[in-house]
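1. My questions are about this predicted structure, shown below with the sequence.
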Amino acid sequence: MKLVILDRDGVINQDRDDFVKNTLEWIPLDKSLEAVANLTQSGWHVVVATNQSGIGRGLFDVHALNAMHEKMHRLVNQAGGRIDAVFICPHTANDKCGCRKPMPGMVQDIAERFNVRLEGLPMIGDSLRDLEAIAAVGGQPILVRTGKGEKTLAAGNLPAGTLVFDNLFEAATHLIAG
């Protein structure tokens, strides 16, 4: 099974310093929906893994998060794609949980649920914590320059073997090409 894990904010949709808190603030990035559709149509399974500490901080609730994800699924479907699952961590950094990226818990849960090997499993993100979560289990970290990506790239210290692309569309095109 070909499976790719995507971070959400800054990869699929616009990120905000004050958190994406509702469906009006959930705005897809240019060509991101098309990228997911291309992956789906090329036989890839797409899973989203997203830290959502806005829940733990009380900035929005699970109903608002579900509404954002319903919008994401609807728009991806309209573009001809599919997101197979969305995994979230609702905790804040202070909670010290194992599912909050950069910890690898969410990635391990996805691999177990979909019965895929962690080694070489690609994950596309815009922050160092996305890259660290997948690198910790032997996966393939992929950085996009959208969202916090440019800042992440400028800061350096990327995990060994990190691939870098301008956006999700280019990263998806690379994966599809094999």
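-> Thanks, I have the structure now. In this text the structure is predicted, and so the values were computed from the model without any measurement. Numbers count the residues shown, from 1 in each chain.

2. Please count neighbours and contacts with C-alpha atoms only from this point.
-> Fine.

3. Between the two ends of stretch 70-87, how far is it?
-> Across stretch 70-87, the terminal residues are separated by 14 Å (Cα to Cα, to the nearest Å).

4. Scan the chain for its longest strand.
-> The strand that spans the most residues within the chain, counting by DSSP state E, is strand 44-51.

5. Can you list the neighbours in contact with the next helix or strand after it?
-> Where DSSP states H and E defines the elements, the next helix or strand beyond strand 44-51 is helix 53-56. The contact list for helix 53-56, computed with Cα atoms under 8 Å, 6 or more residues apart in numbering, reads Phe19, Lys21, Phe60, Asp61, Val62, Cys89, Pro90, His91, Thr92, Ala93.

6. The longest strand of the chain - contacts with which helices or strands?
-> Contacts of strand 44-51 with other secondary structure elements, assessed using 3 or more Cα pairs under 8 Å, 6 or more residues apart in numbering; DSSP states H and E, are made with strand 2-6, helix 32-41, strand 85-89, helix 105-114.

7. Contacts made by it with the rest, please.
-> With Cα under 8 Å, 6+ apart, strand 44-51 has contacts from 1-9, 36, 39-40, 82-91, 100-101, 106-107, 110.

8. count of neighbours near Gly80?
-> 17 (other Cα atoms under 10 Å).

9. so who does Ile83 touch?
-> For Ile83, the contacting residues are Val36, His45, Val46, Val47, Val48, His73, Val76, by Cα under 8 Å, 6+ apart.

10. Pasting the second one now:
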Amino acid sequence: MKKILILDRDGVINQDSDAFVKNADEWIPLPGSIEAIAKLYQAGWTLSIATNQSGLARGKFTQADLDAQHAKMLDLIHAAGGDLHAITWCPHGPDEGCRCRKPEPGLLEQISQRLDLDLNGAVMVGDALRDLQAGQAMGCQAVLVRTGKGEKTLAAGEGLEEVLVVADLAELAERLLTGKL
């Protein structure tokens, strides 16, 4: 398995909100997520984020607000001894027909091009079916976390063939680092 991990953001790394995560104060990391990212980075994993951020198109927050959220996240990851290789986001609404909004694979294609990586065999982590579908379209191993919308996704049950289910990002990191994926 390639040591490439692509993460959805809201519900995987930080708390999700049906009212949108609108600013850095509302960006709250899930327990163990920052440490998991740092451990994987230190173990030589290439780490990227692919996140739908339709709140931009809906006027819920600005690009500066999103940049501040990502700065806070990166500050926490750096303080824990980790880093990210790329952060990609889709700023479009669900009806705009773009190629970057998951389940379309456009964000992953951006990561592939930016980092000059073949993502076939990488790991895609999400809490929603659309995250997993975007990864599978690029040949990634799909992993569903139970955090965020994960329990709701699991209860729906469709499209989860060949999907690994873990409690959270910390459990996934432990499994990856001990070769138990």
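-> That came in fine, so what should we check first? Keep in mind that what you see is a predicted model, and the values were worked out from it rather than measured.

11. returning to that earlier point: just the buried subset of the contacts of helix 53-56 of structure 1, please.
-> Under a neighbour-count criterion of 16 or more other Cα atoms under 10 Å, the subset of these counted as buried comprises Phe19, Lys21, Phe60, Cys89, Pro90, His91, Thr92.

12. Those residues into CSV, with extra columns for distance to Ile142 of structure 1?
-> Supplementary listing: those in CSV, determined by distance: Cα to Cα, whole Å:
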residue, distance to Ile142 of structure 1
Phe19, 23
Lys21, 26
Phe60, 29
Cys89, 20
Pro90, 23
His91, 24
Thr92, 24
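
13. Tell me which residue of structure 2 lines up with Leu75 of structure 1.
-> Residue correspondence to structure 2 (TM-score structural alignment): Leu75 of structure 1 is matched to Leu76.

14. contacting residues for the closest residue to its match other than its chain neighbours?
-> Once its chain neighbours are removed from consideration, Leu76 of structure 2 has its nearest residue in Ile34; the separation is 6.8 Å (Cα to Cα, 6 or more residues apart in numbering). Remark: with contacts taken as Cα under 8 Å, 6+ apart, Ile34 of structure 2 is in contact with Ile13, Leu76, Ile77, Ala80.

15. what about the aligned residue in structure 1 for Asp25 of structure 2, distance to Asn13 of structure 1?
-> Across the two structures, Asp25 of structure 2 finds its equivalent in Leu24 of structure 1, going by TM-score structural alignment. With distances taken as Cα to Cα, Leu24 of structure 1 is found 12 Å from Asn13 of structure 1.

16. In terms of neighbours, single out the busier of those two.
-> Comparing Leu24 of structure 1 with Asn13 by other Cα under 10 Å, the one with more neighbours is Asn13, at 21 against 9.

17. Could you check which helix or strand contains whatever residue of structure 1 lines up with Ala134 of structure 2?
-> Alignment note: Ala134 of structure 2 maps to Ala133 in structure 1; criterion TM-score structural alignment. For Ala133 of structure 1, the element it lies in under DSSP H and E is helix 128-135.

18. Mean distance of that helix to its aligned residues in structure 2, please.
-> Relative to structure 2, and after both are superposed, helix 128-135 of structure 1 has an average distance of 0.5 Å to its aligned residues, where the measure is mean Cα distance after the TM-score superposition for structure 1.

19. quick check: angle from that helix to helix 105-114?
-> With axes from the mean of the first three to the mean of the last three Cα atoms, to 10 degrees applied, the angle from helix 128-135 of structure 1 to helix 105-114 works out at 40 degrees.
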